[in-house]
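Asks: A structural model of the following input is requested.
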Amino acid sequence: MNRIMIAGAALLVVLVLIANGSLFTVSQTEQALVVQFGKVVRVIETPGLHAKWPIAQNVITLDKRLLAVDLPGEEVILGDQTRMSIDTFTVFRISDPLRFYQAIGPIPENIRGRLNSVVTGSLRRVLGNDKLLDVLSADRDRIMSTIDGQVNTEMQPFGVSIVDVRIRRADLPQENTDAILSRMKSERQRIAAQARAEGAEASQKIKADAERERTVLVADAKATADKLRGEGEAGATTIYAKAFGQDPAFFSIWRTLQGYHDIFDSGAARLVVSPDNDYLKYLQAPPPPPDSPQPAPSR
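Replies: Just a heads-up that it's a prediction; the model follows:
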């Protein structure tokens, strides 16, 4: 009896072990490969409970959800010879688990290196025909669509469907940035020098115009002054002539006395003449009254 119980218990243990080794579950987010001695014998894409031969077969599960891979930055030369450092990320799905296993192996992370080389090659080919402004403008959608198509075509033999390839960051290399900043600085300096030169030219023109206007105004003023002075002198001469015509004797005396004032007013004037000179007659004797006859001039 004891032997029968022991045999039954042993059989039960074996059956449990066989059941545990032959049954497995595939979740809704997974797809599975049943491998026997390194060869895939069955592909399971439906979720649920499944069976396999224990010991001889093992199960490899692969995720069938969308997967994302961030790829390292790559330096790309654009069509206008601009160098850019571009970081990308790729969203993909394992569409054919058998092909994926045959091309990549049982470790899904190994797809990263293959994706990196394919995406980098496509970036270089496509961006090599476009300019920097195309990458930074609305034309970027067309560029990324072309890259998506090329990468998807190249990854089909690996059992991978590409959902999206996106540029996460696009920067100029540091040496290009320094060169662009230096070029921008030189351009600003050139514009500033040009503005200063134009300002100096405008200043010289304004000064020349002002000097010309000043010269014209001064010349006009001098001409007007000379004209007024001439008219004044002419008016004075006319007045003097009229005064002389009214009383020649008084006018002669007045002019003589005015001449004395102009000559001797400073007190330092010296006049060398003979004592009987007619010019000094009013210094020797006062002028006669207006009604008295004038003496005849000496000869």
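Asks: use CA for all of it now, contacts and neighbours both
Replies: Fine.
Asks: and the next element down the chain from the helix or strand hosting Ala7?
Replies: Remark: Ala7 resides in helix 2-22, with elements defined by DSSP states H and E. As assigned by DSSP H and E, the chain's next helix or strand after helix 2-22 is strand 23-26.
Asks: chain center to that following strand, what's the gap?
Replies: 63 Å (C-alpha atoms, centre = their mean, to the nearest Å).
Asks: Distance from the chain centre to the helix or strand just after that strand, please.
Replies: Once the chain leaves strand 23-26, the next helix or strand it forms, by DSSP H and E, is strand 30-36. Centre-to-centre, strand 30-36 and its host chain are 58 Å apart (C-alpha atoms, centre = their mean).
Asks: circling back to that earlier point, which strands or helices does the helix holding Ala7 pack on?
Replies: Using 3 or more C-alpha pairs under 8 Å, 6 or more residues apart in numbering; DSSP states H and E, no helix or strand is in contact with helix 2-22.
Asks: Centre of the chain to that helix, how far?
Replies: 82 Å.
Asks: Quick one: neighbours of Leu78, just the number.
Replies: 21 (other C-alpha atoms under 10 Å).
Asks: Could you point out the longest helix of the chain?
Replies: For the chain, the longest helix by residue count, based on DSSP state H, is helix 174-246.
Asks: next helix or strand past that one?
Replies: helix 248-264.
Asks: to compare against the first, here's another:
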Amino acid sequence: MGNRSFTLVIVLLGALVLAFNSLYIVKETERAVLLKFGEIVDPDISVGLHVKTPFVHMVRKFERRILTLDAPTQRFLTIEKKPLDVDFYAKWRVIDTQKFYTATNGEEVRAEGLLAQRINTGLRNKFGERTFHEVVSGERDLLMTDLTRDLNSITTSEFGIQLVDVRVKRIDLPSQVSQSVFDRMKSEREREAREHRSTGRELAEKIRATADRQRTVIGANAYRDAEVLRGEGDALAARTYASAYSADPEFYSFVRSLEAYRTSFNNKGDLLVVDSEGEFFRYLKQGADKR
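Replies: Next comes the predicted model:
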């Protein structure tokens, strides 16, 4: 009884091992190829549960989702022979499992190495056709779009990899040339600042000269108008005096004499030497005669 139980256990264990090596599952997030003694017999196994022959067939699984290649910083030269340290990354995924397995033996590390070489070559060519300004800001997005499109056809045909996107994270000048570039940029900005200040001073002088001219013109016009008004006022006063004098010359003469007396004898200490028989004392004499 003990031997039979032991034999049954051995049989069950063997069946479990056989079943474990015969059944396999391909997930939604995976791609897989079926190998028979190292030769691909099914390049694209569908998702789900499958059966294989133990020790004859082997299944290699790959990631179906988009993967990220974070490449180390590389140095490239622009068309002006300026070195730039470029840090970039790429998004990729497996779309042809047979080509991918044949080219890389199904190893993601090897695939990323091959992909990085292609991207480095493409970036070196693209940077070598453009200036520093175009690479940094002017045509950066266009450069990445063209590079992705050009490399995608190559990686698909050679490695079975779809290159989804290539992006630059950072572009730096090498440390040995950064200071000289910064100094040159600083001097250019200072030159622009001096030009702006010079232009501002020139505009200020023009504005100040215009304001002074307008002030002079306004003052002259105001003085002219004041003189005209003063002349008109004097003429009106003269006409008024003349009209009053012609209406009653004797009364007018009397009023003017009183004003002359008030002005002449305003201070008690004033001394006036005139002829007592003159016209100035006519009304005083007439008053004395009436008394």
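Asks: Got a TM-score for the pair?
Replies: Superposed pair, TM-score by TM-score structural alignment, normalised by the length of structure 2: 0.60. Supporting alignment: 198 aligned residues with a C-alpha RMSD of 2.8 Å.
Asks: mean deviation of the helix holding Ala7 of structure 1 from structure 2?
Replies: Average distance, helix 2-22 of structure 1 versus aligned residues of structure 2 after superposition (mean C-alpha distance after the TM-score superposition for structure 1): 3.6 Å.
Asks: Could you tell me which residues within that helix count as buried?
Replies: 21-22 (16 or more other C-alpha atoms under 10 Å).
Asks: Contacts for that helix, please.
Replies: 51-55 (C-alpha atoms under 8 Å, 6 or more residues apart in numbering).
Asks: Recalculate using a threshold of 6 Å.
Replies: 51-54 (C-alpha atoms under 6 Å, 6 or more residues apart in numbering).
Asks: Which ones among the residues you listed map onto strands?
Replies: Ala51 (DSSP state E).
Asks: Separate out the buried members of the contacts of helix 2-22 of structure 1.
Replies: Using 16+ other C-alpha under 10 Å, the buried ones in the contacts of helix 2-22 of structure 1 are Lys52.
Asks: farthest-separated two in the contacts of helix 2-22 of structure 1?
Replies: Spanning the widest gap among the contacts of helix 2-22 of structure 1 are Ala51 and Pro54, at 8.9 Å by C-alpha to C-alpha.
Asks: where does the most centrally placed residue in structure 1 sit relative to Thr215 of structure 1, distance-wise?
Replies: For structure 1, the residue nearest the mean C-alpha position is Met184 (7.1 Å; C-alpha atoms, centre = their mean). Distance of Met184 of structure 1 to Thr215 of structure 1, computed by C-alpha to C-alpha, to the nearest Å: 46 Å.
Asks: Can you mark which positions in stretch 149-157 of structure 2 are buried?
Replies: 151-152, 155-156.
Asks: could the residues you listed go into CSV alongside secondary structure and distance to Ala260 of structure 2?
Replies: Output for the buried residues of stretch 149-157 of structure 2, formatted as CSV (DSSP: H, G, I helix; E, B strand; the rest coil; distance: C-alpha to C-alpha, whole Å):
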residue, secondary structure, distance to Ala260 of structure 2
Leu151, helix, 114
Asn152, helix, 115
Thr155, helix, 120
Thr156, helix, 121
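Asks: nearest to Ala288 of structure 2, of these?
Replies: Leu151 (131.8 Å).
Asks: just checking, Phe159 of structure 2 touches Gln98?
Replies: No: look at Phe159 of structure 2 against Gln98 with C-alpha atoms under 6 Å: they stay out of range, at 8.9 Å.
Asks: Packing partners of the longest helix of structure 1?
Replies: Contact analysis of helix 174-246 of structure 1 by 3 or more C-alpha pairs under 6 Å, 6 or more residues apart in numbering; DSSP states H and E lists no helix or strand as a packing neighbour.
Asks: give me that answer again for 8 Å
Replies: helix 248-264.
Asks: Point out the other helices and strands that the helix it packs on packs with.
Replies: Using 3+ C-alpha pairs under 8 Å, 6+ apart: helix 248-264 of structure 1 touches helix 174-246.
Asks: Which residue ranges of the stretch 101-250 of structure 2 form helices?
Replies: Assigned by DSSP state H, counting those that start in this stretch, the stretch 101-250 of structure 2 shows helices spanning 108-128, 132-133, 140-159, 175-247, 249-264.
Asks: want to try a markdown table for these, with distance to Arg93 of structure 2 as columns?
Replies: Putting the helices of the stretch 101-250 of structure 2 into a markdown table (distance: least, C-alpha to C-alpha, whole Å) gives the following:
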| stretch | distance to Arg93 of structure 2 |
| --- | --- |
| helix 108-128 | 10 |
| helix 132-133 | 32 |
| helix 140-159 | 10 |
| helix 175-247 | 35 |
| helix 249-264 | 116 |
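Asks: closest to Lys81 of structure 2 out of those helices?
Replies: helix 108-128 (7.9 Å).
Asks: mean deviation (superposed) between the closest one and structure 1, please.
Replies: Its match in structure 1 and helix 108-128 of structure 2 itself, once the structures are fitted together, sit a mean 1.0 Å apart by mean C-alpha distance after the TM-score superposition for structure 1.
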